[in-house]
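>>> I'd like to go over a predicted model; first the sequence, then the structure.
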Amino acid sequence: MLRDFLGHGLFNSDGEQWLWQRKNASLQFTSRSLRGSVVQAEVADRLIPLLRRAATSGEVVDLQDVLERFAFDTICKVAFGHDPCCLADGGVVDEARSEFMRAFGEAQDLVVGRFLDPVEVSWKVKKWLNVGTISM
């Protein structure tokens, strides 16, 4: 059910393939790399300025949304080497959401739909016919 979304990566593999994926991924997720420049830069250059601007202007901030975007940017930088700029300094919070994050969320929703479908194989039929919202 998850292959279209996650491929054959760490979160969607077993056995020898999982061991190989885990070994490669563990190099990327050491505490040094997470505490290092990626997280520090995201906090210093984006999170703190956004919160300061909101505090100064009296703007109401959806903290759950801000922290979700902070986590998404950080994970994407470490895991994919891609900065989706979801927490970028763009003034209005909603304008900073990237197309990548929207697509990622949509893909997650489609995968969840596969798990929630009462007929277990219907998503496979829809995918084969390329119809419906679960065709991914």
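Ah, there it is.
>>> CA only for contacts and neighbour counts going forward, please
OK.
>>> residue boundaries of the helices in this structure?
For the chain, applying DSSP state H gives helices covering 3-6, 15-28, 31-33, 39-42, 48-57, 63-80, 99-116, 122-129.
>>> Make TSV from those and add mean neighbour count to it.
Below are the helices of the chain laid out as TSV (neighbours: other CA atoms under 10 Å):
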stretch	mean neighbour count
helix 3-6	13
helix 15-28	13
helix 31-33	11
helix 39-42	16
helix 48-57	13
helix 63-80	16
helix 99-116	14
helix 122-129	14
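>>> ok, residue 67 to residue 31 distance?
Residue 67 sits 19 Å away from residue 31, going by CA to CA, to the nearest Å.
>>> make that residue 110, sorry
From residue 110 over to residue 31 the distance is 32 Å, taken as CA to CA.
>>> quick one: residue 6 and residue 128, what's the gap?
Applying CA to CA, the value for residue 6 to residue 128 is 19 Å.
>>> Please apply the same query to residue 70.
Applying CA to CA, the value for residue 70 to residue 128 is 37 Å.
>>> Please apply the same query to residue 24.
Plainly put, residue 24 is 33 Å away from residue 128 if you go by CA to CA.
>>> One more: residue 108?
Here residue 108 is placed at a distance of 19 Å from residue 128 (CA to CA).
>>> cool, residue 16 as well?
When distance is defined by CA to CA, residue 16 is 29 Å away from residue 128.
>>> alright, now check it against this:
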Amino acid sequence: MDGSYQPNEDEFLSVEHFTLSDEMSEAVRDPIRVIPYQKEDDSFPEIKAIFVGKSVKVNGTETFLVAFQRFRKERYISPRGCNLFFPNHTFYRQRNFGISILDRLTATITEENCSFPPSSLLGRF
């Protein structure tokens, strides 16, 4: 499967029997134990995706509910550029490194299915 595939408006792509990696499952169960994002050799590592989720146990069976957003390089906020923000009706320049997160999902995992809905059905979070 190509990670850049985008379903058409009339398609709903779903991967059945999808299993999260052990690292992702642990990150959802206990996010405090995740290694902090930090510089390596004076630069930040590339971000491939951002996800949030929760672990649900019912009758001794654990399932995960996870929402993913594919991350694109152009959403980095670099301290080298001119990044203007507009709080309280005034623009100000931000000089720190950051990222911009959209309010649309790329994929969701519920129980054992990973779904990639068409853009018209992508939920806001």
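Ah, there it is. Source: prediction; values computed, not measured.
>>> And the TM-score between these chains?
Superposed pair, TM-score by TM-score structural alignment, normalised by the length of structure 2: 0.24. Supporting alignment: 57 aligned residues with a CA RMSD of 5.3 Å.
>>> so how far is residue 94 of structure 2 from residue 51 of structure 2?
Separation of residue 51 of structure 2 from residue 94 of structure 2 (CA to CA): 25 Å.
>>> err, residue 84 of structure 2, not the other one
The gap separating residue 84 of structure 2 from residue 94 of structure 2 is 6 Å, by CA to CA.
>>> For stretch 39-53 of structure 1, measure first residue to last.
One end of stretch 39-53 of structure 1 sits 20 Å from the other (CA to CA).
>>> now swap in stretch 50-66 of structure 2 and tell me
Start-to-end span of stretch 50-66 of structure 2 (CA to CA) is 10 Å.
>>> quick one: buried residues of that stretch?
By neighbour count on 16 or more other CA atoms under 10 Å, the buried set for stretch 50-66 of structure 2 is 51, 53, 63, 64, 65, 66.
>>> so where does the third one fall, helix or strand?
This points to residue 63 of structure 2. Following DSSP states H and E, the helix or strand that holds residue 63 of structure 2 is strand 61-70.
>>> With the second one instead?
Element membership for residue 53 of structure 2 (DSSP H and E) is strand 49-58.
>>> contacting residues around that strand?
Strand 49-58 of structure 2 has contacts (CA atoms under 8 Å, 6 or more residues apart in numbering) with 28, 29, 62, 63, 64, 65, 66, 67, 68, 69, 70, 71.
>>> which among those gets closest to residue 107 of structure 2?
When the contacts of strand 49-58 of structure 2 are compared for distance to residue 107 of structure 2 (CA to CA), residue 68 wins out at 5.1 Å.
>>> wait, isn't the closest one in contact with residue 108?
Yes - with contact defined as CA atoms under 8 Å, residue 68 of structure 2 and residue 108 form a contacting pair (6.0 Å).
>>> more crowded one of these two?
residue 108 (22 against 18; other CA atoms under 10 Å).
>>> for the helix or strand where residue 25 of structure 2 lies, which positions count as buried?
Using DSSP H and E, residue 25 of structure 2 sits within helix 22-29. Within helix 22-29 of structure 2, the residues that qualify as buried are 24, 25, 27, 28, counting by 16+ other CA under 10 Å.
>>> what angle do it and strand 61-70 make?
On the basis of axes from the mean of the first three to the mean of the last three CA atoms, to 10 degrees, helix 22-29 of structure 2 is oriented at 100 degrees to strand 61-70.
>>> on contacts alone, who are the packing partners of helix 22-29 of structure 2?
Where contact means 3 or more CA pairs under 8 Å, 6 or more residues apart in numbering; DSSP states H and E, helix 22-29 of structure 2 is packed against strand 49-58.
>>> follow-up on the earlier one: could you export the buried residues of helix 22-29 of structure 2 to TSV, including columns for distance to residue 58 of structure 2?
Below are those laid out as TSV (distance: CA to CA, whole Å):
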residue	distance to residue 58 of structure 2
24	20
25	16
27	20
28	16
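>>> Right, I'll call it a day here.
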